[in-house]
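> Show me the folded form of this:
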Amino acid sequence: MTASDTHTTQLAVPDGTRTAGGGGPAAWSPDSWSPDSWRGRPAAQQPDWPDPEELRGVENTLALRPPLVLPEEILDLRRSLAQVAAGEGFLLQAGDCAERFGSCTEAGVRGKLRVILQVAILLTYGSGLPVVKVGRIAGQFGKPRSRPTETVDGVELPAFRGDIVNRPEFTAEARRPDAGRLLSAYHHASAALNVLRALTLGGYADLGQVHDWNQEFVRRSAAGQRYETAADDITRALRFMAACGVDTRSQAALHQVQLYTSHEALLPQYEQALIRYDEKRRGWFDTSAHMLWIGDRTRRLDGAHVELLAGVGNPVGVKVGPSTGAADLRELCERLDPDRAPGRLVLISRLGAGRGGELLPPLLRAVRDAGHTPVWACDPMHGNTFVSESGYKTRRLSDITTEVAEFFAVHREAGLHPGGIHLELTGDDVTECLGGDLDEVLDTHLASRYETACDPRLNAAQSIELAFRVAEFLREQRSVA
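You can find the predicted model right below:
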């Protein structure tokens, strides 16, 4: 794509907001949408920015920055997700709970990419389906919080909302929202994207490196040893193809991968500043990431987040929690996907282990009967979080696996394709989630390597163990399809 393909303009903050008579938000229609039309609507989960003028200046500066991703890449992802929606692929969306600026280094990005590649190759190897890889990376710097403040020893301060807003140290200065961190987030996302592109296109994702993706601490686990066996099979298959005269060196798909980026569109000011109009395609695109999603806490139909993403051409995800009613979900789908375009919507259920059999079927029916063909993905992380006896927020791998199994079972019963999984994981040897094979993480182990900035993540060995189980679920699903 040349520079002339994308028309970039400064999107200054308007002096007023678009409201209906009486002060409420205007009724929505495609013709009434503009990048700033969200400003007349309620926005949940927002920091209390102390200096509106500073925030305005940061937004205007960001609006002049180059896009982080390009419309053609975004549309490539939509085409791939349309294949997933048709049952011809599987979505793996995975990465950090909340990225830290300090992790946007070559080593940090390589570690995340490594475990995503391992999980993806196991899913493809085990199921025979192409896997669309979307990282929670290069932009997942903000997090919604259950409470706006945190109290320690009688002192109450604003909650840590991610590096894009404030710092985690429990001091008044660190917890003060800082609009300048929006600019820092842009630059760190740009750095992470540069590393990602170099690694995915420069040989690191080559299938010939499949053994090298397995770290030493993972090899010692039962899951890691099973991974090595799968990697041996893949290596033998590549040698067989070469022996049969196939020029594997000329097959780009064997040496490169496309990893798309995604994050929760939590801060509308940041997202609006990176929305660009593409003259060639006559549409608006949020160039902060290939895919954005709306959280379970921000999916209010008349809210700012739904309004903002309703008008951009990116794939849009919606987290679907236990409080989501069938009628509400149908209205959200109508608002975000009025054209019923495959590849536009990803509905991400996060219901909790033991609840999918009851809560998911009416949601599937409502969406299907309304004529939508979204990708249905399972987030088995957020509905299974609890505080352990040792005081750490954690999750059990067994609960995570149970929720995925229920997700597959419900889709099989409904005759629908289970389209993907959405995971919080890391390539590091952390102790944040309980369970695992021979190296089981116990409650007494959590304190040893608990490093997350917010929610607990699966470590590399746990991620590989889960990947084998999901591949089994996919094989069973395909055998009865």
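
> all contacts plus neighbour counts: C-alpha atoms, from now on.
Fine.

> Next up, the contacts around L129.
E88, G89, F90, L123 (CA atoms under 8 Å, 6 or more residues apart in numbering).

> which pair in those residues spans the largest distance?
Using CA to CA, these span at most 13.4 Å, a distance reached by E88 and L123.

> higher neighbour count, those two?
L123 (27 against 16; other CA atoms under 10 Å).

> Please, where are all the helices along the chain?
With DSSP state H as the criterion, the chain has helices at 52-63, 71-85, 106-127, 172-175, 180-201, 216-219, 222-243, 268-273, 304-310, 326-336, 356-369, 397-414, 460-480.

> to compare against the first, here's another:
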Amino acid sequence: MTSNAPLTWPDLPARQQPSWPDVDELAEAQNTLASYPPLVFAGECDVLMDRLAEASRGEAFVLMGGDCAETFASATADNIRDRVKTILQMAAVLTYGASMPVVKIGRMAGQYAKPRSKDTEVRGGQELPAYRGDMVNDFAFAPQNRRPDPARLVRAYHASSATLNLVRAFTQGGFGDLRHVHDWNRGFIANQANQRYERIARDIDRAIRFMAACGADFEALRRVDVWASHEALLLDYERPLTRIDSRTGRPYATSGHFLWVGERTRDLHEAHIDFVTRITNPVGVKVGPTATPEDLLAIIDRVDPDRVPGRLTFITRMGRDVVRTNLPPLLRAVKDSGALVTWVCDPMHGNTFESDNGYKTRRFEDIVEEVRGFFEAHADAGTHPGGMHVELTGNDVTECLGGVMHLADADLERRYETLCDPRLNHQQSLELAFVVAEMLAAR
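From the prediction side, this is the model:
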């Protein structure tokens, strides 16, 4: 149980917040959110903390995946099912490669807000507020659509609630049964282009048949946990959903199990870092190529002063060209400090560029190369590569180049559907899982 008693927050600078045109509308939305039940529960967050602690010790591997920016229109049963299915398929392959549990975390049920490099957008001589995600305004370029609307905060809550309900139904009701998931992956291998991964699939099949012959309890394998995460960006949404747990007396963000602070908002003296210091959830901080060892040690002291295993995750987003040079000093500094954090690789954001025909995209091969560099850096430092954080969809979009599908610039326009950053499609996501499984098995 949690208490809806209001918490007080210090008046600190907060970047990437919308300029709400009506403060009364904002107050009404915040009061409504504060009156609603929690989306997740304190006990669930504590369990995830334990799972992330295992990953920090090299006893588990984290898979975080989902949309760059969720939309209200995409919160349908089919889209949610396909996203969960993709995560489960990837996790099955990674579990076999790692020979350890995979902690499955969805970028879902709350990823409705996005940071922007500019506050406004200009088209055809008209300047309007930038699209900041469906939690704030609409993507359509018109004054009435781009006006920040606090009522969207409440709509985001309902969309997140519906998403979580369906995810729980899928994962606890047999949809994630390991035998079904493996059958789905057989379909992936049946594609001739993917047959280089046939050996792994064959080995998994042999392992499942061995378990069945030994009388393994497959009923226990019918249920899986998929945790919900998003960037803690819009404080006008996060604060009203922060509650005091009646069991422990500690505050928890009940908008998601795991929240992270982005690279653009991780200033130690500003509101976003202050927010995550006040909640008990496991939290993450994005770390880019300009981060210094001193930056990370200061974040640890501020966010995880008690050095609780599983409390703090560093999500590194370096880029394929610098991951082998910029990451090792950070790993060594944190290791030498004695702090135990979970290291997760985001191989997407440091490898984004504009294609020749004007699309924001990423190359599959660059993504793989950053993950490979991440593993190599940890091997050299004697630390644990704890997981990966990937923007993906269960749909057959054409947003990232390469992979066994050999998507080229000319293919991007076929199904380029993202409203923000390019995502791996279903086939590319599974291919990445097989490649990373090979890296895990080779450790």
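
> re earlier: reformat the helices of structure 1 as CSV; add distance to G317 of structure 1.
Conversion of these to CSV gives the following (distance: least, CA to CA, whole Å):
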stretch, distance to G317 of structure 1
helix 52-63, 24
helix 71-85, 11
helix 106-127, 19
helix 172-175, 29
helix 180-201, 20
helix 216-219, 32
helix 222-243, 31
helix 268-273, 15
helix 304-310, 10
helix 326-336, 10
helix 356-369, 14
helix 397-414, 17
helix 460-480, 21
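
> So which residue is dead centre in structure 1?
R136 (4.2 Å; CA atoms, centre = their mean).

> what sits against the aligned residue in structure 2 for that one?
Matched to structure 2 by TM-score structural alignment, R136 of structure 1 sits across from R107. Counting by CA under 8 Å, 6+ apart, R107 of structure 2 makes contact with M64, G65, G66, D67, C68, A228, S229, H230, E391.

> What sits closest to V368 of structure 2 if chain neighbours are left out?
Once flanking residues are discounted, V368 of structure 2 sits nearest to L432: 7.1 Å by CA to CA, 6 or more residues apart in numbering.

> The equivalent of A242 of structure 1 over in structure 2 and E219 of structure 2, how far apart?
Aligned against structure 2 by TM-score structural alignment, A242 of structure 1 finds its counterpart in A212. In this view, A212 of structure 2 and E219 of structure 2 are 11 Å apart by CA to CA, to the nearest Å.

> repeat for I80 of structure 2
24 Å.

> now P101 of structure 2
For P101 of structure 2, the distance to E219 of structure 2 - CA to CA - is 17 Å.

> still on that earlier bit, ok, which of the helices of structure 1 comes nearest K280 of structure 1?
helix 71-85 (9.9 Å).

> Could you verify my assumption that P6 of structure 2 touches P240?
Yes - using CA atoms under 8 Å, P6 of structure 2 is in contact with P240, at 7.5 Å.

> between the two, who's got more neighbours?
Counted by other CA under 10 Å, P6 of structure 2 and P240 do not tie: P240 has more neighbours, with 23 against 15.

> quick one: what's aligned to the more buried one in structure 1?
Match for P240 of structure 2 (TM-score structural alignment): A273.

> Contacts only, for its match.
Applying CA under 8 Å, 6+ apart, the residues near A273 of structure 1 are Q10, L11, E59, N60, L62, A63.

> Columns distance to V195 of structure 1 on top of these, output as a markdown table?
A markdown table is the format used below for the contacts of A273 of structure 1 (distance: CA to CA, whole Å):
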| residue | distance to V195 of structure 1 |
| --- | --- |
| Q10 | 27 |
| L11 | 28 |
| E59 | 25 |
| N60 | 27 |
| L62 | 21 |
| A63 | 23 |
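
> Of those, which are reproduced in structure 2?
Contacts conserved in structure 2 for the contacts of A273 of structure 1, using both residues aligned by TM-score structural alignment, their matches' CA atoms under 8 Å: L11, E59, N60, L62, A63.

> The last one -> structure 2?
Aligned against structure 2 by TM-score structural alignment, A63 of structure 1 finds its counterpart in A34.
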